[in-house]
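Undergrad: I'd like to go over a predicted model; first the sequence, then the structure.
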Amino acid sequence: MEQVTYKVSEVEHLERIDKLLSSMNEEWSRSQVQQWIKNDLVVVNENVVKGNYKCKTGDTITLTVPEPEPLDVEPEEMNLQIYYEDSDVLVVNKPRGMVVHPAPGHVSGTLVNGLMAHCKDLSGINGVMRPGIVHRIDKDTSGLLMVAKNDMAHESLVNQLVHKTVTRRYKAIVHGVIPHDKGTIDAPIGRDEKDRQSMTVTEKNSKDAVTHFQVLQRFKDFTYVECQLETGRTHQIRVHMKYIGYPLAGDPKYGPKKTIELDGQALHAGVLGFDHPRTGEYLEFEAALPKEFEEVLDWLEKRS
């Protein structure tokens, strides 16, 4: 079992504990957190509480996360946006709001559920919970993902990620006006010791992380950028842009809350390129911005 300790901040004062905990990790559903509370796995200031407990500034929450139970992942018919598919690989455009793979308490409605209904042959390297998944993007990030349909393809794609030969370009809207046209952020990322559900730039238990960015358009108090990943750390773009003082707009974890009309961070994985595992041919795909992202850009342009 993993134990997570969290200190309630001023902005979270009077927030329900079940809502607060479920917002800390996209793989924790609210119903699952409520069950943990019922099972006395959540204590506040060393006292057992109920699911409707309203947190107070300075409260120390301790959550004991139980070991996940083996789950049967069920196929679900979905209208997936498949950009490419053959006997080895598949490229899919994940919509905003969809979780990539199932987790305890969140076993349906994920991309993996839809992929299992779409095709029966997915690599088994990552096990039953994440068949075929080579890399992932956050729930509220939209865009392109490559999926392996057999173990040979999986190993090849992972090897390309390790050797930094995969092209991954993201569009993002950030707070503030970036004065320079482009730049590179080279700063190691690791788990935040003060908040175990967040990542941060740190020298402790970290891995190297490099993000290149280019300004596409400046607005009154926001900037529209394209970021290219050289490495693929958890929350890398979100953490790096915050680190240099330009956090992503709409990001509930790393940026100011509720500054734009978008549920979650303004981040879209728009370009994905890799060498085909079998033929070696370089393939590259581009997915247009989602409608809601375009609407935010239009709104920013009008108010500027």
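TA: Nice, I can see it.

Undergrad: Please count neighbours and contacts with C-alpha atoms only from this point.
TA: Noted.

Undergrad: and the nearest residue to K149 once chain neighbours are set aside, how many neighbours?
TA: Leaving aside its chain neighbours, K149 sits nearest to L122 (3.9 Å; criterion: Cα to Cα, 6 or more residues apart in numbering). Using other Cα atoms under 10 Å, L122 is surrounded by 24 other residues.

Undergrad: any idea how far G280 is from L122?
TA: 20 Å (Cα to Cα, to the nearest Å).

Undergrad: for G132, same thing?
TA: 19 Å.

Undergrad: Who has more neighbours out of those two?
TA: G132 (27 against 9).

Undergrad: From what I see, that one and M116 are in contact.
TA: No - between G132 and M116 there is no contact under Cα atoms under 8 Å: 9.4 Å.

Undergrad: Give me the common contacts of the two.
TA: L122 (Cα atoms under 8 Å, 6 or more residues apart in numbering).

Undergrad: quick one, what contacts A209?
TA: With the criterion set at Cα under 8 Å, 6+ apart, A209 makes contact with 185-189, 230-233, 236.

Undergrad: What distance do you get for it to A187?
TA: 6 Å.

Undergrad: number of nearby residues for V44?
TA: 19.

Undergrad: nope, T141 is what I was after
TA: Quick note: T141 (other Cα under 10 Å) scores 22 neighbours.

Undergrad: do the same with P131
TA: Every residue meeting other Cα under 10 Å relative to P131 is counted, giving 24.

Undergrad: which ones are touching the nearest residue to E230 once chain neighbours are set aside?
TA: Of all residues not flanking E230 in the chain, V210 sits nearest, at 5.4 Å (Cα to Cα, 6+ apart). For V210, the contact set (Cα under 8 Å, 6+ apart) comprises 184-188, 229-231.

Undergrad: okay, pairing it with this:
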Amino acid sequence: MSEHYKVTENDQSKRIDKLLTEVIEEASRSQIQGWLKDGIVFVDGKAVKSNYKVQEGESITWHIPEPEPMDILPEDIPIEIVYEDEDVIVVNKPSGMVIHPAAGHYSGTLVNALLFHVKDLSGINGVERPGIVHRIDKDTSGLLMVAKNDLAHQSLAEQLSKKTVERKYEAIVHGEIHHEYGTIDAPIGRDPKDRQRMAVVDGGRDAVTHFRVLRHFTDFTLVECKLETGRTHQIRVHMRYIEHPLAGDPKYGPRKTLDLDGQALHAKSLGFEHPRTGEWKTFEVEPPAEFKETLKYLETREV
């Protein structure tokens, strides 16, 4: 699979391996250095080394090698299907479930469960990610749309690209937010200090999160976040950026936090145009038990 990227003014003189870790969010720097070493990354048609410094206007092309085929097996794992028709499935993913198989997670994923419960899934993303149009993090619960055929997949992916899909989340964050509404417009890329994390960085990809306060607690706030873009870890990174990290977040939150199995983040609402009928579909689900119990605990502290 070939992809390309046009070097911008903000990218000027960056090492190519560093730039591509910001552009290709799912690839690590060591992977990209391996691609450069193998001669599958080109600048204006010429193979370059990892330390090559890019110049504005150059065109970078890379040919990602096909992954080793994995034997992805259907598994009888219970999943909550909120909606299903011939084109689309909407699933309420539990916290703790990985979306698709990858190194270290060959079974027990949402894809393994979908392959058992659903006859057909789109093949655009290959055998490892059939039907998967977008993702939510392992420890984030809530709504996810899945494509059953390529027509549906292309339509939903286009809606995501055009920012017409409506996605709302509930989150419990540290600190008391003293204004009722806000918008965080800050670019996100790989954290230069820790390649396993994302961060607000100059030259990152555009990222916009709107939020409103739903409830105040002592030292914590319940917020609703509406995504305009869908960058990796976007809500987690943005709330940390404004110094209100998510409760329980092991990657972006403080050590002293609520006793939770991962970040208190729930994808509660999802709206999109049906790929075949054009009808606007909206779905909403309640947060899981652990999320609700945490809210009750915060309420008891108020008394």
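TA: That came in fine, so what should we check first? A quick note: this is a predicted structure, and the numbers were derived from the prediction, not measured.

Undergrad: and the residue sitting furthest away from the middle of structure 1, how far is that from N159 of structure 1?
TA: Residue farthest from the centre of structure 1, counting by Cα atoms, centre = their mean, is N47 at 32.3 Å. Plainly put, N47 of structure 1 is 47 Å away from N159 of structure 1 if you go by Cα to Cα.

Undergrad: Pick out the residue nearest the middle of structure 2.
TA: T232 (4.1 Å).

Undergrad: Now do the strands in the stretch 51-200 of structure 2.
TA: 59-63, 80-84, 88-93, 141-147, 166-174, 181-185, 188-191, 194-200 (DSSP state E, counting those that start in this stretch).

Undergrad: Let me know which of those strands is tucked in deepest.
TA: strand 141-147 (a mean of 26; mean count of other Cα atoms under 10 Å).

Undergrad: in structure 1, what residues pair with stretch 257-266 of structure 2?
TA: Under the alignment (TM-score structural alignment), stretch 257-266 of structure 2 falls on residues 259-268 in structure 1.

Undergrad: what does that stretch contact?
TA: 140-143, 170-174, 248-252, 289, 292-293, 296.

Undergrad: same deal with stretch 292-304 of structure 1?
TA: 219-220, 222, 260-262, 266.

Undergrad: neighbour-wise, which of those residues leads?
TA: A266 (25 neighbours).

Undergrad: any idea how far R169 of structure 1 is from that residue?
TA: For A266 of structure 1 relative to R169 of structure 1 (Cα to Cα), the value is 14 Å.

Undergrad: could I get the strands of the stretch 51-200 of structure 2 as JSON lines with distance to S269 of structure 2?
TA: Formatted as JSON lines, the strands of the stretch 51-200 of structure 2 follow (distance: least, Cα to Cα, whole Å):
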{"stretch": "strand 59-63", "distance to S269 of structure 2": "36"}
{"stretch": "strand 80-84", "distance to S269 of structure 2": "12"}
{"stretch": "strand 88-93", "distance to S269 of structure 2": "10"}
{"stretch": "strand 141-147", "distance to S269 of structure 2": "7"}
{"stretch": "strand 166-174", "distance to S269 of structure 2": "5"}
{"stretch": "strand 181-185", "distance to S269 of structure 2": "18"}
{"stretch": "strand 188-191", "distance to S269 of structure 2": "23"}
{"stretch": "strand 194-200", "distance to S269 of structure 2": "24"}
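
Undergrad: nearest to Y5 of structure 2, of those strands?
TA: Among those, strand 59-63 comes nearest to Y5 of structure 2, with 5.1 Å by Cα to Cα.

Undergrad: residue range for that closest one in structure 1?
TA: The aligned range for strand 59-63 of structure 2 is empty, by TM-score structural alignment.

Undergrad: can you confirm S31 of structure 1 is in a strand?
TA: No - the assignment for S31 of structure 1 (DSSP: H, G, I helix; E, B strand; the rest coil) gives helix, which keeps it out of a strand.

Undergrad: Give the burial count for P94 of structure 2, as a bare number.
TA: 19.

Undergrad: Excluding chain neighbours, give the residue nearest to D206 of structure 2 in space.
TA: Using Cα to Cα, 6+ apart, the closest residue to D206 of structure 2 is P187 (4.5 Å).

Undergrad: H235 of structure 1 too?
TA: Per Cα to Cα, 6+ apart, closest to H235 of structure 1 is M199, 6.9 Å.

Undergrad: Just to check, the one you found is in contact with K207?
TA: No - M199 of structure 1 is beyond contact range of K207, at 11.1 Å (criterion: Cα under 8 Å).

Undergrad: Mutual contacts of those two, please.
TA: With Cα under 8 Å, 6+ apart, M199 of structure 1 and K207 have common neighbours 189-190.

Undergrad: and V215 of structure 1, what does it touch?
TA: 178, 180-182, 223-226.

Undergrad: host element of it?
TA: Under the criterion of DSSP states H and E, V215 of structure 1 resides in strand 210-218.

Undergrad: hang on, the earlier thing: go through the contacts of V210 of structure 1 and name the one nearest M78 of structure 1.
TA: L229 (29.2 Å).
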